[in-house]
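Student: next comes the sequence, and after it the predicted model I'd like to discuss.
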Amino acid sequence: MKPILVVFILFFSGSMLQAQVENSTSLRIDAKNNEETNKFSLSKGLNTSNSEKDLNLFTSLRDSLGFNRTQRPFSMNEDNGLLDPEAEATPRWFKKDADIAGKGEMDQYFGDFKSNSQFIHLVYRDHGQQDGDVVRIFINGDIIKSGAFLTNAHQRIKINMVKGLNKIDILALNEGESSPNTAEFHLYDDQGIMITANQWNLLTGGKASMIVRKD
């Protein structure tokens, strides 16, 4: 009886062990299949998200660059935001010439001055638009410069002083391309000290005059 019972127990144990092995193998296969299925689904989801991001990025770039918008041609007559409203349309020296145009005088007298210098320097230049003004310079009626062409650069002429009155006359020979004949001048003694300074605005034939007295 006992040998039959032992055989029966062994047979039953073997059947149970085989059933566990089969169940274990089945579960591993299912887990592997599920894992592969999940991986496939996850990958598909990520690809879809990337595609949506790429599409949104392209849409943003398209809108920022102004694609499919009506472009107006550039016009020099319109204010496209490039014009500076504070910029001067006319150069200042042209405005200055325009202000004095037609206001020239036949003669200007700049006054009497005193100096005991051995000589004086007359420094002059066209302070407006350089337009071809020409003058003639006299001292006590004598010509010391027959034709001085005025430029924007300073020019200098030395005038020897005599005792008594030293009258300087500047005669406008023309009015250049822009009326009147204009210039600024400075008068210095032999020590470089300025005696006077002013501007002339002369019509053709007009004179700018001043007197320097020497004791």
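Tutor: Happy to help now that I have it.

Student: every contact and neighbour count from this point should use C-alpha atoms.
Tutor: Noted.

Student: helices along the protein, start to end?
Tutor: Secondary structure of the chain (DSSP state H): helices located at 2-65, 92-100.

Student: closest to Ile139 out of the ones you listed?
Tutor: helix 92-100 (27.5 Å; C-alpha to C-alpha).

Student: another structure for you, compare them:
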Amino acid sequence: MKFHFSFFIFLVFTISSFAQIDSRNKSTPFPVIESKKDSLKAEIPKPSTPIEAKADPLNGLNAPRVSVDLSMPKRQLSMFPEEEFGNPGELYTKNLDRQAKSVLPDGYGENSGLKEDAFWGDYHTKSLSVQIKYRDHSAIDGDLLRVYVNGDVLRSNVYLGRSFSGFTLKLEEGSNKIEFFAINTGSSGPNTAEYRIVDETGAVIASKVWALEAGVRVTVVVVKD
């Protein structure tokens, strides 16, 4: 009887031990929380767009920067006025105009002119002869001229053109009186002319620009030394 009771106790103890071991191997369950959205439909982030590399014709070398400023260098500030001319001929013409104005007689002007006879000086030379030249200094408008030498008419009716014309005068010993007489004033008036007296070497010994009323006479004396 004791044997059966002991065996029963042993059997109960063994079953109890196995039950405890089996209970330990079981994991504790956790509640499952369902997502409101399907995880498979979640939006996948797009990869960032790579920056396109620019073509480098120099294979990595730094190209020098070229200035595109084609403007002319600035002129330095000057306290003195400057004259600008489109071409060298303009400068030459302007200088001639200045020289001509420096010898203009009193009364010169577009609508004016000397109204009285005038004496324009005497000049000395060692030349045996001189050239007497004259031309219209302004507009070619039909100005006419008469030339006297020592009281005699050497040119009675000279038409003044753009280019110089004239004659060679053989000088007498002493004074040689040369007179220019304005016959008319042309179509625009006054009688505008320029004369030159040139010696044998080509040097100008006398010159003048005039503006004369009709009938006015101007006198120049050339003295042969």
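Tutor: Arrived safely. Quick caveat, the model's predicted, so the values are computed rather than measured.

Student: ok so, going back, most tightly surrounded among the helices of the first structure?
Tutor: Burial of the helices of the first structure is given as mean neighbour count (mean count of other C-alpha atoms under 10 Å); helix 92-100 ranks first at a mean of 13.

Student: what residue of the first structure takes the place of Arg155 of the second structure?
Tutor: Under the alignment (TM-score structural alignment), Arg155 of the second structure maps onto Lys145 of the first structure.

Student: any idea how far Gly176 of the first structure is from its match?
Tutor: Going from Lys145 of the first structure to Gly176 of the first structure by C-alpha to C-alpha, to the nearest Å gives 18 Å.

Student: which one of the two is surrounded by more residues?
Tutor: When Lys145 of the first structure and Gly176 are compared for neighbours, Gly176 comes out ahead with 18 against 13, by other C-alpha atoms under 10 Å.

Student: quick check: that one touching Gln129?
Tutor: No: using C-alpha atoms under 8 Å, Gly176 of the first structure is not in contact with Gln129; the gap is 9.7 Å.

Student: apart from its neighbours in sequence, what residue is nearest Glu179 of the second structure?
Tutor: Thr219 (4.5 Å; C-alpha to C-alpha, 6 or more residues apart in numbering).

Student: show me what contacts the one you found?
Tutor: Counting by C-alpha atoms under 8 Å, 6 or more residues apart in numbering, Thr219 of the second structure touches Ala118, Phe119, Trp120, Gly121, Lys177, Ile178, Glu179, Phe180.

Student: narrow those residues to those that are buried.
Tutor: Lys177, Ile178, Glu179, Phe180 (16 or more other C-alpha atoms under 10 Å).

Student: can you tell me which residue in the first structure aligns to the second one?
Tutor: Under the alignment by TM-score structural alignment, Ile178 of the second structure pairs with Ile168 in the first structure.

Student: and the gap between that match and Ile157 of the first structure?
Tutor: Distance of Ile168 of the first structure to Ile157 of the first structure, given as C-alpha to C-alpha: 12 Å.

Student: which strand runs longest in the first structure?
Tutor: Secondary structure assigned by DSSP state E gives strand 194-214 as the longest strand of the first structure.

Student: buried sites along that strand?
Tutor: For strand 194-214 of the first structure, by 16+ other C-alpha under 10 Å, it's 196, 199-214.

Student: which residues of the second structure does it align to?
Tutor: Going by TM-score structural alignment: strand 194-214 of the first structure matches residues 204-224.

Student: about what we covered before: in JSON lines: the helices of the first structure, plus distance to Pro180 of the first structure.
Tutor: Listed next are the helices of the first structure as JSON lines, based on distance: least, C-alpha to C-alpha, whole Å:
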{"stretch": "helix 2-65", "distance to Pro180 of the first structure": "56"}
{"stretch": "helix 92-100", "distance to Pro180 of the first structure": "7"}
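
Student: among these, which comes closest to Ala153 of the first structure?
Tutor: helix 92-100 (14.9 Å).

Student: strands of the second structure, start to end?
Tutor: Using DSSP E, strands in the second structure cover 118-125, 129-135, 144-149, 152-159, 165-170, 174-182, 191-198, 204-212, 217-224.

Student: what angle sits between the second one and strand 204-212?
Tutor: Going back to what we said before, that points to strand 129-135 of the second structure. 30 degrees (axes from the mean of the first three to the mean of the last three C-alpha atoms, to 10 degrees).

Student: what's strand 129-135 of the second structure packed up against?
Tutor: strand 165-170, strand 191-198 (3 or more C-alpha pairs under 8 Å, 6 or more residues apart in numbering; DSSP states H and E).

Student: how big's the offset between the longest one and the first structure?
Tutor: Averaged over the aligned pairs, strand 191-198 of the second structure sits 0.9 Å from the first structure after superposition, using mean C-alpha distance after the TM-score superposition for the first structure.

Student: again, but for the shortest one
Tutor: Between strand 165-170 of the second structure and the corresponding residues of the first structure, superposition yields a mean separation of 1.3 Å, by mean C-alpha distance after the TM-score superposition for the first structure.
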